[in-house]
Structures are given as structure tokens and as C-alpha cells.
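In: Have a look at this prediction, sequence included:
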Amino acid sequence: MSRRILVVEDQEDNRQILRDLLGSAGYDIIEAGDGEAAIAAAKAEKPDLILMDIQLPLLDGYEVTRRIKDEMALKDIPIIAVTSYALSGDEVKARAAGCNAYFAKPYSPRLLLAKIKEFLP
């Protein structure tokens, strides 16, 4: 059974890049384009891992992460922030919200896949 990754990203071109990358690595992809859809998808699909953009419509990635981590059935799902927010302190803020790892855009596809494999051996 293939591992399922929820990709939370509001930009279609960025979702396409992740769709291609993760699909070629054998992962099944679930997509959400805004914060509210991300929470609904996490509850409905219970993915194995979540790639979370921070700058999202409706609810930002920090709030989405906090809400997911507050759900007993979802709290153990690893969340990797993948964001263009790369200022000093942004990684600390993402981890404080509950993210397990942090990647600034642009990122190395090879390094992102390696990090995903750490959580989904």
C-alpha cells in the first residue's frame, strides 16, 4: 500500500511540482488549496504525512497545523512546512505551531524526499 501525502498549497504550479515529484517517488497525493480544505482533507483522509505551505487563503499554515495537532486522531501525523517564508524566526514559528520539519522555497527536491523518507521509512 502506497503512503499518502496531503499537499497543502494554494499555488497550482507548486502543487504540480510536488505532484510530479511525489508521484514519481511512489506516493499517493491528496491536495488542498486553502487552510479550511486542508483541515477537512486531514480529517477525512488521515494522510501519512502533510506538506504544509504557510501562506494560505482562509487560514494560514500555522493555524492549520495547530488545529490538526489539536485533533487526537491527527496529532501524530508528521507535518513538514514547505514555504517561501524564510525570514529569521520563521522556522521557529513553524515548529512552535507543531511542524516537525521546515523547508524554505526554493528547496532541493532530493533533500525534501530524503526528509519525507525519514518520516515514512
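Out: Perfect, I can see it now. Numbers count the residues shown, from 1 in each chain.
In: From here on, just use CA atoms for contacts and neighbour counts.
Out: Fine.
In: residues near the nearest residue to Arg95 once chain neighbours are set aside, how many?
Out: Nearest residue to Arg95, sequence neighbours excluded (C-alpha to C-alpha, 6 or more residues apart in numbering): Ala101, at 7.0 Å. For Ala101, the count of nearby residues is 17 (other C-alpha atoms under 10 Å).
In: ok, and here's another one to check against it:
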Amino acid sequence: MGARILVIEDNQVNMDLMSYLLTAFGHTVLPAADGVAGVAVARSERPDLILCDLQLPRLDGHGVLAALRGDPATSAIPILAASAAAIDDGGAALRAEGFTGVLPKTLEPEALLPALEAFLPAALRSAASN
């Protein structure tokens, strides 16, 4: 049984590749192309995990985090910040802000999937990562 993962990403190539990889490993992808849509999908679908780009149209990743952490219905969902920008402090500032973790925007399955699935309960991880 895979997880339901909300991917909030405005770059269609990145979205397509992440969707392909996650689906191939048994997860269901809930896509959103901007922060406003991402918040709406999170509230209606209550995913197991959220992977959120930081630089998004309409509402950036920090705004998504604030909206979801401020809502009791979504406050406990793990939210991972995804960024192509260099993160000098190892993600400490983003975790202090309230993100559950930080993932570099690598689209290499050997790096992306184990890092992402580390934030899921064991029962929702793909067989390849157990």
C-alpha cells in the first residue's frame, strides 16, 4: 500500500518526473501547480505527505506552510520543502519555520525516493525502500 503524496510544483517537467517516479513505486500523486491550489488539495484530500516547492506562483512554499500549519485539519501532515537553491544551513532554518524536512530538488530516483519515504510510516513506504 503506497502513500498519497501531494506534490506542489509549478515546473511541469519536474512534476511529470516526480509523478512518474512516485507512481512507479506504488504511491498516488495528488498534483498542484501553485500554492493556492496546493492548500486547497491538502484541505480536501488530507494526503499522507506533502512535497512543496518553495518558489511557487500565487502563494509561495512559506505561505503554504503557514496556511496548513494554521489549520487543525492539516497541521500534522508532514510537509517537505523542496528547493533547487543551495541551502547553506542543512535546512535548519526551514525546519525551524515548521517544515518537517528538506529535500534537495534532485530527480535521481536513488536519492529522491529514500529521502522522501523516510518521512512516511513504514506501512506506506514502497517495497523497494523497506
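Out: Everything's here; your move. On a predicted model such as this, the values are computed, not experimentally measured, just so you know.
In: Tell me the residue in the second structure aligned with the residue nearest to Arg95 of the first structure.
Out: Alignment note: Ala101 of the first structure maps to Gly101 in the second structure; criterion TM-score structural alignment.
In: do Met72 of the first structure as well
Out: Matched by TM-score structural alignment, Met72 of the first structure corresponds to Pro72 in the second structure.
In: Quickly note the distance from that match to Gly35 of the second structure.
Out: Pro72 of the second structure sits 18 Å away from Gly35 of the second structure, going by C-alpha to C-alpha, to the nearest Å.
In: Between those two, tell me which one has more neighbours.
Out: Between Pro72 of the second structure and Gly35, Gly35 has the larger neighbour count (other C-alpha under 10 Å), namely 27 against 8.
In: so the more buried one touches Arg58, yeah?
Out: Yes. Gly35 of the second structure is in contact with Arg58 according to C-alpha atoms under 8 Å; the separation is 6.1 Å.
In: As a check, name the ranges of all strands in the second structure.
Out: Ranges of strands within the second structure are 4-8, 28-32, 49-53, 79-83, 101-104, based on DSSP state E.
In: could I get those as TSV with distance to Gly90 of the second structure?
Out: Formatted as TSV, the strands of the second structure follow (distance: least, C-alpha to C-alpha, whole Å):
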stretch	distance to Gly90 of the second structure
strand 4-8	21
strand 28-32	26
strand 49-53	16
strand 79-83	12
strand 101-104	8
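In: List just the one of these that sits closest to Ala40 of the second structure.
Out: strand 28-32 (9.0 Å; C-alpha to C-alpha).
In: so how far is that closest one off the chain centroid?
Out: How far strand 28-32 of the second structure lies from its chain's middle: 10 Å, per C-alpha atoms, centre = their mean, to the nearest Å.
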